[in-house]
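1. using only what follows, build the 3D model:
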Amino acid sequence: MKHYFNPMSRAITTDWMLKELDVQHERINIDFTASENNTAEFRRINPMGKLPVLIDGDAVVTEVSAICAYLADKFPEKQMAPAVGVVERAVYYRYLFFAGNTIEPAFSLAACGFEHPEPFSAGWGDLPRVLAAIEEMTPETGWALGEHFSAADVVFGGLLDFAVTFKWMEPSSKVAAYVERIRQRPAYQATHSAFATA
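-> Just a heads-up that it's a prediction; the model follows:
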């Protein structure tokens, strides 16, 4: 497996996932200052010119949630995802896709000082609803799926950590406690040194 990476990109989350799994892979560093993500070679791999990218044989996977889901399923013995067909799998999917489909676009707009003119037509609604959903979905104790840490925490918790670090949101005490639990994980600490000082 090859993981295309830059420490100041969303690839930090997939790097963390790989560290949680403790699986062998080749890290390929992409230098943004040299615009390596805009070369024709890289654009053939990912036309978006963005990170992260995971290549596993003939499979090319982009997007944080997709990569984390792929890795969790590739290594089922690591128990980073509920089994297919169980109720918890539906909850797991909600956490994976809520992060990129709802939280990030809402926060990205808000960080630029924008509001969608017709929030009922936007997939993420509006910021108050997003914040209310985050509060409801954040676990009081343990992890997103209960007592067992999973890829849902890497994706959902990782994005909340990002949002708190870069002041996209003022966390409630429950969200702050969850983010702090995330930050205590050895694999998080091993992969987030540049991010933590941002």
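
2. switch to C-alpha atoms for all contacts and neighbour counts from now on
-> Will do.

3. now do the same contact list for the residue lying closest to Val175 once chain neighbours are set aside.
-> Take Val175 and drop its neighbours on the chain: the residue closest to it by C-alpha to C-alpha, 6 or more residues apart in numbering is Thr138, 6.3 Å away. Each residue near Thr138 by C-alpha atoms under 8 Å, 6 or more residues apart in numbering is listed here: Ala144, Lys174, Val175, Tyr178.

4. before we move on, which element is the residue lying closest to Met8 once chain neighbours are set aside in?
-> Closest residue to Met8 in three dimensions, ignoring its sequence neighbours and counting by C-alpha to C-alpha, 6+ apart: Phe195, at 6.7 Å. Element membership of Phe195 [criterion: DSSP states H and E] is helix 193-196.

5. same thing with Ala163?
-> Judged by DSSP H and E, Ala163 forms part of helix 158-165.

6. after that helix comes which helix or strand?
-> Heading C-terminal from helix 158-165, the first helix or strand you meet, by DSSP H and E, is helix 173-183.

7. buried residues, that following helix. List them.
-> Val175, Ala176, Ala177, Tyr178, Val179, Ile182, Arg183 (16 or more other C-alpha atoms under 10 Å).

8. just give me the closest of those to Phe149.
-> Proximity of these to Phe149 (C-alpha to C-alpha) peaks at Ile182, which lies at 9.6 Å.

9. look up how far Arg27 lies from the spatially most central residue of the chain.
-> The chain has Val155 as the residue nearest its centroid, 3.2 Å off, counting by C-alpha atoms, centre = their mean. Separation of Val155 from Arg27 (C-alpha to C-alpha, to the nearest Å) stands at 20 Å.

10. do the same with Glu147
-> Glu147 is 31 Å from Arg27, by C-alpha to C-alpha.

11. of the two, who's got more company?
-> When Glu147 is set against Arg27 and neighbours are counted by other C-alpha atoms under 10 Å, the residue ahead is Arg27, at 14 against 10.

12. state whether the more buried one is indeed within a helix.
-> No. Counting by DSSP: H, G, I helix; E, B strand; the rest coil, Arg27 is not part of a helix but strand.

13. compare with the first, here's sequence two:
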Amino acid sequence: MLTLYHAPRSRSTRIVALIEDLGAQDKVTIDPVSVPRQDGSGSRDARNPHPEGKVPLLVHGDAVIWESTAIALYLTELFPDAGLGRPIGAPDRGVLLSWLAWYGDVLEPVIVMEFAEIRHPVVQSTFRGMAEVTDRLSHALKDRPYLLGDDYSVADAICSSAFQFAAGFTPDVPHIQDWVARCGDRPALKNAIAFDTRLIETAGAH
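-> Predicted structure coming up:
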């Protein structure tokens, strides 16, 4: 059995949605935990085995997998029939892996720096900026509905999640905005958000 340690309205929400998109709800136990929040609320949960008390964290037997992109890739390869990943040897596997790496190596750092209003030449040259993010996404999506073509993949799930939960940073480009809306309209993501709401309401009632 697999266990996902999850905190509502956090980076693990996209993994809860992915689990449903993979049809793996009966294979993964979701264990809600608390985490420290930027507003000072929350706290580290002793039940969470993540070494830094963060989420998401996936435990599969003796294997412990952390970081969203690693967990997303692990799950898509564990449940390949959903078609959200690409098998070794597939022509577009390299592109999918590149988008997943780009999310963690470029997109999230850029958005965090924009939010924090950090400006420094070394940071800019290392991670790039919103102009480069916009150009990259605009080029990829200008003639296709999803990053790999006609079909939604785990690359869309992870990369679009940055703008699902930080909508103010969505580039002002119609086909990028349409892609974000298209990914956000998936029932699995809506159900994950509703699940989070129930968790928060239940916690507030205690």
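
14. residue in structure 2 matching the residue nearest to the centre of structure 1?
-> Aligned by TM-score structural alignment, Val155 of structure 1 pairs with Ile158 of structure 2.

15. got a list of what its match touches?
-> Arg14, Ser68, Thr69, Ala72, Leu100, Tyr103.

16. all helices for structure 2, in order.
-> Along structure 2, counting by DSSP state H, helices occupy 13-21, 68-78, 93-102, 108-116, 121-127, 130-141, 154-164, 174-184, 187-204.

17. ok, average deviation of the third one from structure 1?
-> Superposed on structure 1, helix 93-102 of structure 2 shows a mean distance of 0.8 Å to its aligned residues (mean C-alpha distance after the TM-score superposition for structure 1).

18. for that helix, name the packing helices and strands.
-> On a contact count with 3 or more C-alpha pairs under 8 Å, 6 or more residues apart in numbering; DSSP states H and E, helix 93-102 of structure 2 meets helix 154-164.

19. what about the helix it packs on, how far off from structure 1?
-> Looks like 1.5 Å for helix 154-164 of structure 2 (mean C-alpha distance after the TM-score superposition for structure 1).

20. figure out how far that helix is from the centre of its chain.
-> 5 Å (C-alpha atoms, centre = their mean, to the nearest Å).

21. enumerate the positions of that helix that are buried.
-> Val154, Ala155, Asp156, Ala157, Ile158, Cys159, Ser160, Ser161, Ala162, Phe163, Gln164.

22. check contacts around the fourth one.
-> This points to Ala157 of structure 2. Arg14, Leu18, Cys183 are the contacts of Ala157 of structure 2 under C-alpha under 8 Å, 6+ apart.

23. and which of those residues is nearest Phe195 of structure 2?
-> Out of the contacts of Ala157 of structure 2, the member with the shortest distance to Phe195 of structure 2 (by C-alpha to C-alpha) is Arg14, at 11.7 Å.

24. how many other residues sit next to that closest one?
-> If we define neighbours as other C-alpha under 10 Å, then Arg14 of structure 2 has 24 of them.

25. and the gap between it and Phe165 of structure 2?
-> Distance of Arg14 of structure 2 to Phe165 of structure 2, computed by C-alpha to C-alpha: 10 Å.

26. which residue in structure 2 lines up with Leu54 of structure 1?
-> For Leu54 of structure 1, the residue aligned by TM-score structural alignment is Leu58.

27. quick check: that match touching Ser12?
-> No. Taking contacts as C-alpha atoms under 8 Å, Leu58 of structure 2 lies outside contact range of Ser12: 10.0 Å.

28. higher neighbour count, these two?
-> Neighbours were counted for Leu58 of structure 2 and for Ser12 using other C-alpha under 10 Å; Leu58 has more, 28 against 22.

29. check contacts around that one.
-> Taking C-alpha under 8 Å, 6+ apart, we find Leu58 of structure 2 in contact with Leu2, Thr3, Leu4, Tyr5, Val64, Ile65, Trp66, Ile71.

30. grab the nearest non-local neighbour of it.
-> Using C-alpha to C-alpha, 6+ apart, the closest residue to Leu58 of structure 2 is Leu4 (4.6 Å).

31. pretty sure the one you found sits against Val64.
-> No. In terms of C-alpha under 8 Å, Leu4 of structure 2 does not count as a neighbour of Val64; the distance is 10.1 Å.

32. need the overlap of contacts for the two.
-> In contact with both Leu4 of structure 2 and Val64: Leu57, Leu58, using C-alpha under 8 Å, 6+ apart.

33. with neighbour numbers in mind, choose between these two.
-> Neighbour count, other C-alpha under 10 Å: between Leu4 of structure 2 and Val64, Leu4 has more, with 24 against 14.

34. where's the more buried one relative to Asp143 of structure 2, distance?
-> From Leu4 of structure 2 to Asp143 of structure 2 the distance is 36 Å (C-alpha to C-alpha).

35. tell me the contacts of the aligned partner of Thr69 of structure 2 in structure 1?
-> Matched by TM-score structural alignment, Thr69 of structure 2 corresponds to Ser65 in structure 1. By C-alpha under 8 Å, 6+ apart, the residues touching Ser65 of structure 1 are Leu96, Phe97, Gly100, Val155.
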